[in-house]
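Colleague: Next come a sequence and a model predicted from it.
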Amino acid sequence: MHALRKNHPLRRIVLASAATVSGMVLLLSLKPHTTPAAVVSAGATAPAVQGTRTVTGDSVQTRWGPVQVRVTVKDGRLTDVTAVVYPTDNPRDQEINSYALPRLRTEALTAQSADIDTVSGATYTSDGYRQSLQSALDSVSG
């Protein structure tokens, strides 16, 4: 008797495995949609203002707590970004933010905008940081 005959259990296993692999390939080939925050921040650069202005962005509520940043723009160039409010309620928050906030600051100063990458492991903080940064940049020019 052949292993893949119609009533043999191995046939069901082979077909189920093939269906599962096909489904996973289709699922992984889907492209994720763009979040509204990323769309808003795309292409927004430091405003061209004369002199030095320091502005605090909106406080953005994230899953783990509020995030708020303060920016300094000097002659149209982003010169400083400081997180003034961020989650610190537990040791895990403190650990995540100890590596995420310096990276986000460096990204913002390099990009000269809110068009920055998310730090792996700190998705909610990164999203809040980006949104607060964008609101601060908007306030500087307005």
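Modeller: Thanks, I have the structure now.
Colleague: When you work out contacts or count neighbours from here on, use the C-alpha atoms and nothing else.
Modeller: Fine.
Colleague: okay, now R105: neighbour count?
Modeller: By other Cα atoms under 10 Å, 19 other residues sit near R105.
Colleague: likewise the one 10 residues further on?
Modeller: Summarising burial for D115: neighbours were counted as other Cα under 10 Å, giving 22.
Colleague: wait, isn't it in contact with A38?
Modeller: Yes - counting by Cα atoms under 8 Å, D115 does reach A38; the two are 7.3 Å apart.
Colleague: which stretches of the chain form strands?
Modeller: Along the chain, the segments classed as strands by DSSP state E run 52-56, 60-62, 65-74, 77-85.
Colleague: Put this next to the previous one:
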Amino acid sequence: MRRAVLAITGLAAGTTALVVLKGAPGTSQVAQDLPADQASVVPGSSAAPGATPDPAASAGYPYPGASPSRTPNARTSTGARATTAPPQATTAAPKTTIRKVTGPVVSNKYGDVQVQITLSGTRIVNAVALELPRETAQSSLRSDKVDAAYSGTSGQVVRRQNANLDTVSGATYTSNSYKQSLQAAIDRA
């Protein structure tokens, strides 16, 4: 039984290979009768001047115009090769809008915090602290830590795309105010 299945499979594969090879453009009467300016391009040959190269030929498909989605040996009732229309040009994707949204000023016992986010479409691409506590050297140092952790194009805001951020150690009030202003900016967006 197994031998019969293998024999039938081998016969089918051999027949398919013969049909594909016999259907190549260089061997059919239709391909040979084309005028010189419309000559088909055969892989390995030079293309006609001014002709655009066929990407299928460089991708290793058996003949020009072949691709995995086309039937390699489709013929019409007259024996001529069936052609498919070239792909229609698609409209350009809409331009992504870049916009900035500013959160409210959130106060805490060390000062005020205000955050602005930059969006490309619906994705946050940047976050900036417009206002941070700077009253004392200590509050300025803490604000710098918060700004370094959250803001910028590679900060937690951009990586996480939300206001669920890790609290900066030693700067809990400033971190929480930053998150509140950020969440309000996200809500406005």
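Modeller: That came through, no problem. Just so we're clear, the structure is a prediction, and the values are computed from it rather than from any experiment.
Colleague: Mind checking the TM-score on these two?
Modeller: Once superposed, chain against chain, the TM-score is 0.61 (TM-score structural alignment, normalised by the length of structure 1); 91 aligned residues with a Cα RMSD of 1.0 Å.
Colleague: coming back round to it: any idea which of the strands of structure 1 is most buried?
Modeller: strand 65-74 (a mean of 22; mean count of other Cα atoms under 10 Å).
Colleague: how far away is L137 of structure 1 from S98 of structure 1?
Modeller: Using Cα to Cα, to the nearest Å, L137 of structure 1 is found at 24 Å from S98 of structure 1.
Colleague: For the residue nearest to G155 of structure 2 when sequence neighbours are not counted, list the residues it contacts.
Modeller: Nearest residue to G155 of structure 2 in three dimensions, chain neighbours excluded: A149, at 5.7 Å (Cα to Cα, 6 or more residues apart in numbering). Each residue near A149 of structure 2 by Cα atoms under 8 Å, 6 or more residues apart in numbering is listed here: 155-156, 168.
Colleague: List just the nearest of the residues you listed to S181 of structure 2.
Modeller: Comparing the contacts of A149 of structure 2 against S181 of structure 2 with Cα to Cα places Q156 closest, at 14.7 Å.
Colleague: Hmm, that closest one is touching L165, no?
Modeller: Yes - with contacts counted by Cα under 8 Å, Q156 of structure 2 reaches L165, the gap being 6.6 Å.
Colleague: which residues are common contacts for the two?
Modeller: Common neighbours of Q156 of structure 2 and L165, counting by Cα under 8 Å, 6+ apart, are Y150.
Colleague: Quick check: the gap between whatever residue of structure 2 lines up with T125 of structure 1 and N126 of structure 2.
Modeller: In structure 2, T125 of structure 1 lines up with T174, judged by TM-score structural alignment. To N126 of structure 2, T174 of structure 2 is 19 Å away according to Cα to Cα.
Colleague: and if you look at S143 of structure 2?
Modeller: On the measure of Cα to Cα, S143 of structure 2 and N126 of structure 2 end up 18 Å apart.
Colleague: hey, where'd the helices end up in structure 1?
Modeller: For structure 1, the helices defined by DSSP state H cover 9-29, 36-41, 91-111, 123-141.
Colleague: highest average neighbour count across the ones you listed?
Modeller: helix 123-141 (a mean of 23).
Colleague: now the angle from that helix to helix 91-111?
Modeller: Using axes from the mean of the first three to the mean of the last three Cα atoms, to 10 degrees, one finds that helix 123-141 of structure 1 and helix 91-111 are set 40 degrees apart in direction.
Colleague: the inter-axis angle of helix 123-141 of structure 1 versus strand 52-56?
Modeller: Per the same axes, to 10 degrees, the angle that helix 123-141 of structure 1 makes with strand 52-56 is 140 degrees.
Colleague: Now do helix 123-141 of structure 1: everything it contacts.
Modeller: Outside helix 123-141 of structure 1, the residues that touch it by Cα under 8 Å, 6+ apart are 37, 41, 44-49, 53-64, 66-71, 73, 83, 86, 97, 100, 104, 113-119.
Colleague: I'd like the distance between the spatially most central residue of structure 1 and V60 of structure 1.
Modeller: Closest to where the C-alpha atoms of structure 1 average out (Cα atoms, centre = their mean) is T118, at 3.4 Å. For T118 of structure 1, the distance to V60 of structure 1 (Cα to Cα) stands at 16 Å.
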